[in-house]
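Undergrad: I need the structure of the sequence given here:
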Amino acid sequence: MHILVMGAGVVGVTTAWYLRKAGHDVTVVDRQALAGVETSYANGGQISVSHAEPWANPSAPLKVLKWLARPDAPLLFKPRLDPYQWRWALAFLKECTTARSAHNIRQMVNLGTYSRSCLQAVRKDAGIEYDHLEKGILHFYTNPAEFEAALEPARIMRELGCDRQVIDRNRAVELEPALAPVRDRIAGGTYTPEDESGDARRFTQNLAARCAEAGVEFRYGTEVLGFDHARDRILGVNILKDGHHETLRADSYVLSLGSFSAILARKLGIFLNIYPAKGYSITVPVKDEAAAFKVSLTDDEYKLVFSRLGDRIRVAGTAELNGYSRELNPTRCRAIVRRSAEIMPDAARWDEAEFWTGLRPATPSNVPYIGKSHYGNLFLNTGHGTLGWTHSCGSAAAITDIICGRRPEVDFAFSGL
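TA: Model prediction:
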């Protein structure tokens, strides 16, 4: 079967890998000149099953209200005359109950645990390097209330098989000595030893090269405009490349265009409640090896993640719900640098930070769309929010099973099933 994958980010490329391994002919289309140069370009770098507490939780509405007037807030909602933004926001509020939050944690932990094992298999099978570290992820809290609020989600995750251990400040510094400068400010932490970190862009581009070697066709510089369709079938994808219009035809199609999936799906009458959450990151050179961390870190109060990528440090986080603009906000950039330097002043050359922003495809629940659509030969693998890197391999394995008529191995509420 010939399958066309729309999107060459980490989700699209892993999908192509699994589909090709299953014996299908695969074509990948993407408007960029290379794989992994939009949302996968400079993300937080964590394979974080432990980062499964959704943004929509019982404490979120009050926090969002408090943050409305703060331009450097971890989650910034900037109201627009956009019905899709408000529809997303109302659905977000409905997901903030205790019951819905627990349900969504289950979905994300199950998918994350499965995906992490899939990633390890892909890494071995493809033989690729991407500055990966297998030293776990340590969440630390400098606000006692935030630490207390994390205990129940951590308990739920442990029940679901995610070994998220609750630790005190001394154990946190023992695991990661780079936190010593703020030891007295740490209220507590959690540690998940099986979580990993790595460079998502390097992973995506190296895996794309392996895909191409295996026979996957990549059509870069190709913008998807719409579809030819009849009744319940997609007949082709209308594209624009080098100023020329063309229709690409295949037997089946996979939509993995991140935040832009929602815009394209609406042309088919499919509503995907995905809205772009603009995230920021900085990449800086290591200054002092002794002061730089090795264990990947999460600063939960400020919603920042820290990953070590060889001789570089990546700090990423915050979310801005403000449409599709990718313009850098200097205030939010400075806030990341300021907090990072405060936590680990000698770890990096913070004044040499390289700034980046990308649009993460967020659903109100943080649970992605994976599965069948209303069209018999159109499949969804999109809406992964901040966990696209974490969930990519598991999502790809699952959508391949669905396309092949098999039931996926992971317990997850698949779209259309």
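
Undergrad: From now on I want contacts and neighbour counts done on CA atoms only, so please keep to that.
TA: Fine.

Undergrad: Nearest spatial neighbour of residue 151, chain-adjacent residues omitted?
TA: residue 166 (7.5 Å; Cα to Cα, 6 or more residues apart in numbering).

Undergrad: Let me know how buried the one you found is, in neighbour terms.
TA: 19 (other Cα atoms under 10 Å).

Undergrad: Now for it: which residues touch it?
TA: Contacts for residue 166 (Cα atoms under 8 Å, 6 or more residues apart in numbering) come out as 151, 154, 188-191.

Undergrad: so when I look at it, I'm seeing a strand, right?
TA: Yes - the assignment for residue 166 by DSSP: H, G, I helix; E, B strand; the rest coil puts it in a strand.

Undergrad: Can you give me the distance of it to residue 158?
TA: Distance, residue 166 to residue 158, by Cα to Cα, to the nearest Å: 10 Å.

Undergrad: ok so, going back, any of the contacts of residue 166 buried? List them.
TA: 151, 154, 188-191 (16 or more other Cα atoms under 10 Å).

Undergrad: In strands, which of those residues fall?
TA: Mapping these onto strands (DSSP state E) picks out 188-191.

Undergrad: Surely residue 216 is in contact with residue 29?
TA: No - using Cα atoms under 8 Å, residue 216 is not in contact with residue 29; the gap is 10.8 Å.

Undergrad: Report the buried residues of whichever helix in the chain runs longest.
TA: In the chain, with assignment by DSSP state H, the single longest helix is helix 98-126. With burial defined by 16+ other Cα under 10 Å, the residues of helix 98-126 counted as buried are 100-102, 104-116, 118-119, 122-123.

Undergrad: circling back: wait, which of the contacts of residue 166 is closest to residue 13?
TA: residue 191 (30.0 Å; Cα to Cα).

Undergrad: Please name the residues that touch the closest one.
TA: Shown in contact with residue 191 (Cα under 8 Å, 6+ apart): 136-139, 163-167.

Undergrad: quick one more, to check against the first:
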Amino acid sequence: MHILVLGAGVVGVTTAWYLKQAGHEVTVIERQTRAARETSYANGGQVSVSHAEPWANPSAPLKLLKWLGDPEAPLLFKLRLDPAQWLWGLNFLRQCTAARARFNIRQMVNIGTYSRQRLQALREDLNLDYDQREQGILHFYTNYKEFEGAQEPARIMRELGCQRDVIDADRVVELEPALRPARHQIVGGTYTAQDESGDARKFTQALSEKAEAAGVEFLYETEVVGLEHNSSDVTGVRVIHNGSHRTLRGDGYVLSLGSYSPIMARPLGVRLNIYPAKGYSITVPVKDPKVAYEVSLTDDQYKLVYSRLGDRMRVAGTAELNGYNRDLNLQRCRAIVRRTAELMPDAGYWDQAEFWAGLRPATPSNVPYIGRTRYRNLYLNTGHGTLGWTHSCGSAAALADIISGRQPDVDFAFTSV
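TA: Next comes the predicted model:
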């Protein structure tokens, strides 16, 4: 079949790769000049099965109340006259029960573990280099209540096969000596040795080149403006390229437009509860390699993730629910710099921090949409939130199986909307 993949972020490009490997003709449509120029451009860099605890959990409502009005809060709701935001928020609160949180953890651990395996195999097969590190992910805690609250989700993850071990503060510093200046603040941690990190943009662009060499067609600077359809099928994609309107047609269509996916799906009667969660990152040159971190880190109290990308350090986090606004909030960027410099003052040139913001396609449960729609030839691979890089290879491989009429080799609640 000829499959049109809408979007060339990390999810869209991996989808195109696995579809091509399954024997399909594939065309990728992307409005930017190159792959990975939006949400995949400067994300946190973690391939983190251990980040399977959803934002919506029993402790979330009280935290949200505490964070209201705090411009530097890890999760910031900027309330708008936006029905989509309110609907998302209500569904988020419904997901905050222990039973639903456990179900969602299971989904994310399963797809995350499968995806990490597929990424490792793909890296070896194609000899990809994207500043990857296989030194695990270390969560550290500077708040006793946060540390205690992490132990039950970590236990559930271990039951599901994600070996997220609870460790004391001395072991945290032993695993990552760069945290020694902050030892007096650290109360404990968790460590997942099997997790990884790497530059999602470098990976996506390298894979797009491999895919193009294998015969995938990439139509860059081509904006998707709508889908044509009848009662049972999508019949075409309306696009604008070089100012000219045209319709592209294929046998099947994959929606991987991130936060813009619900906008494209809504006229077809396909309701996707995805809302953009604006995240921020800083990229900082390493100043002293001897005191810069080597292990990928997660600062759970501040909801920040740290990845070492060669001679650069990437620190990313926070989520701002403020519609499709992509403006940089410099206060939030500087808060990331301030926190990181406080923990590791001599590690980087903090005054040279490069700021970035991107819209992450968040569902209330944090579980993505992967699978079919009620239209025979329209498929979804979207809504991965902060875990698009983590879930990309697994969700793409699974969707390629579904499109090819095979049962995916992963236990996951695939979508049918």
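
Undergrad: Give me the TM-score for this pair.
TA: With the length set by TM-score structural alignment, normalised by the length of the first structure, the two chains reach a TM-score of 0.99; 417 aligned residues with a Cα RMSD of 0.7 Å.

Undergrad: shared neighbours of residue 166 and residue 158 of the first structure, which are they?
TA: Residues touching both residue 166 of the first structure and residue 158 (Cα under 8 Å, 6+ apart): none.

Undergrad: what about residue 49 of the second structure, neighbour count?
TA: Residues near residue 49 of the second structure, counting by other Cα under 10 Å: 29.

Undergrad: what separates it from residue 269 of the second structure, distance-wise?
TA: From residue 49 of the second structure to residue 269 of the second structure the distance is 33 Å (Cα to Cα).

Undergrad: quick one on the thing from earlier: how much space separates the residue nearest to residue 151 of the first structure from residue 194 of the first structure?
TA: 14 Å.

Undergrad: Repeat that for residue 246 of the first structure.
TA: Distance from residue 246 of the first structure to residue 194 of the first structure, by Cα to Cα: 46 Å.

Undergrad: Please apply the same query to residue 53 of the first structure.
TA: 17 Å.

Undergrad: Give me the more crowded residue out of the two.
TA: Applying other Cα under 10 Å to residue 53 of the first structure and residue 194 shows that residue 53 carries more neighbours, namely 22 against 18.

Undergrad: surely that one meets residue 106?
TA: No - counting by Cα under 8 Å, residue 53 of the first structure stays clear of residue 106, with 9.3 Å between them.

Undergrad: residues contacting residue 110 of the second structure?
TA: 160, 410-412.

Undergrad: Which among those residues count as buried?
TA: The buried subset of the contacts of residue 110 of the second structure (16+ other Cα under 10 Å) comprises 410, 412.

Undergrad: Take the contacts of residue 110 of the second structure and lay them out in TSV including secondary structure and distance to residue 403 of the second structure.
TA: Below are those laid out as TSV (DSSP: H, G, I helix; E, B strand; the rest coil; distance: Cα to Cα, whole Å):
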residue	secondary structure	distance to residue 403 of the second structure
160	coil	27
410	coil	15
411	coil	17
412	coil	16
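
Undergrad: quick one: which of the contacts of residue 110 of the second structure is nearest residue 376 of the second structure?
TA: Using Cα to Cα, the contacts of residue 110 of the second structure come closest to residue 376 of the second structure at residue 412, 20.7 Å.

Undergrad: separation between the closest one and residue 48 of the second structure?
TA: The value you get for residue 412 of the second structure to residue 48 of the second structure, if Cα to Cα is used, is 17 Å.

Undergrad: Show me which of the contacts of residue 166 of the first structure is closest to residue 276 of the first structure.
TA: Closest to residue 276 of the first structure, out of all of those and judged by Cα to Cα, is residue 154, at 27.2 Å.

Undergrad: Give the closest residue to residue 53 of the second structure in space, chain neighbours not counted.
TA: Spatial nearest neighbour of residue 53 of the second structure, chain neighbours left out: residue 105 (5.6 Å); criterion: Cα to Cα, 6+ apart.

Undergrad: ignore the last one, residue 272 of the second structure
TA: Leaving out its chain neighbours, the residue that sits closest to residue 272 of the second structure by Cα to Cα, 6+ apart is residue 262, at 5.2 Å.

Undergrad: Equivalent analysis for residue 270 of the second structure, please.
TA: Using Cα to Cα, 6+ apart, the closest residue to residue 270 of the second structure is residue 417 (6.6 Å).

Undergrad: ok, the one you found to residue 161 of the second structure distance?
TA: 29 Å.

Undergrad: Kindly report the same for residue 210 of the second structure.
TA: Residue 210 of the second structure is 32 Å from residue 161 of the second structure, by Cα to Cα.

Undergrad: cool, residue 176 of the second structure as well?
TA: In terms of Cα to Cα, residue 176 of the second structure sits 24 Å off from residue 161 of the second structure.

Undergrad: Those two: who's more crowded?
TA: Legend: neighbour count by other Cα under 10 Å for residue 176 of the second structure and residue 161, higher for residue 176 (18 against 13).

Undergrad: what do we get in the first structure for that one?
TA: Counting by TM-score structural alignment, residue 176 of the second structure corresponds to residue 176 in the first structure.

Undergrad: Quick check: that match touching residue 291?
TA: No - using Cα under 8 Å, residue 176 of the first structure is not in contact with residue 291; the gap is 9.9 Å.

Undergrad: can you map out the strands along the stretch 301-417 of the second structure?
TA: Assigned strands in the stretch 301-417 of the second structure, in chain order: 304-309, 312-321, 354-362, 369-372, 378-382, 415-416 (criterion: DSSP state E, counting those that start in this stretch).

Undergrad: Please read the previous query as pertaining to the stretch 151-300 of the second structure.
TA: Under DSSP E, counting those that start in this stretch, the stretch 151-300 of the second structure gives strands at 165-167, 188-192, 196-197, 217-219, 222-229, 234-241, 244-248, 252-255, 275-285, 296-299.

Undergrad: Now distance to residue 144 of the second structure too, for those, in CSV please.
TA: Below are these laid out as CSV (distance: least, Cα to Cα, whole Å):
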stretch, distance to residue 144 of the second structure
strand 165-167, 13
strand 188-192, 8
strand 196-197, 26
strand 217-219, 50
strand 222-229, 48
strand 234-241, 52
strand 244-248, 55
strand 252-255, 42
strand 275-285, 26
strand 296-299, 13
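
Undergrad: Among the ones you listed, which comes closest to residue 5 of the second structure?
TA: That would be strand 252-255 among the strands of the stretch 151-300 of the second structure, by Cα to Cα, at 4.7 Å.

Undergrad: just checking, what packs against the closest one?
TA: On a contact count with 3 or more Cα pairs under 8 Å, 6 or more residues apart in numbering; DSSP states H and E, strand 252-255 of the second structure meets strand 2-6, strand 378-382.
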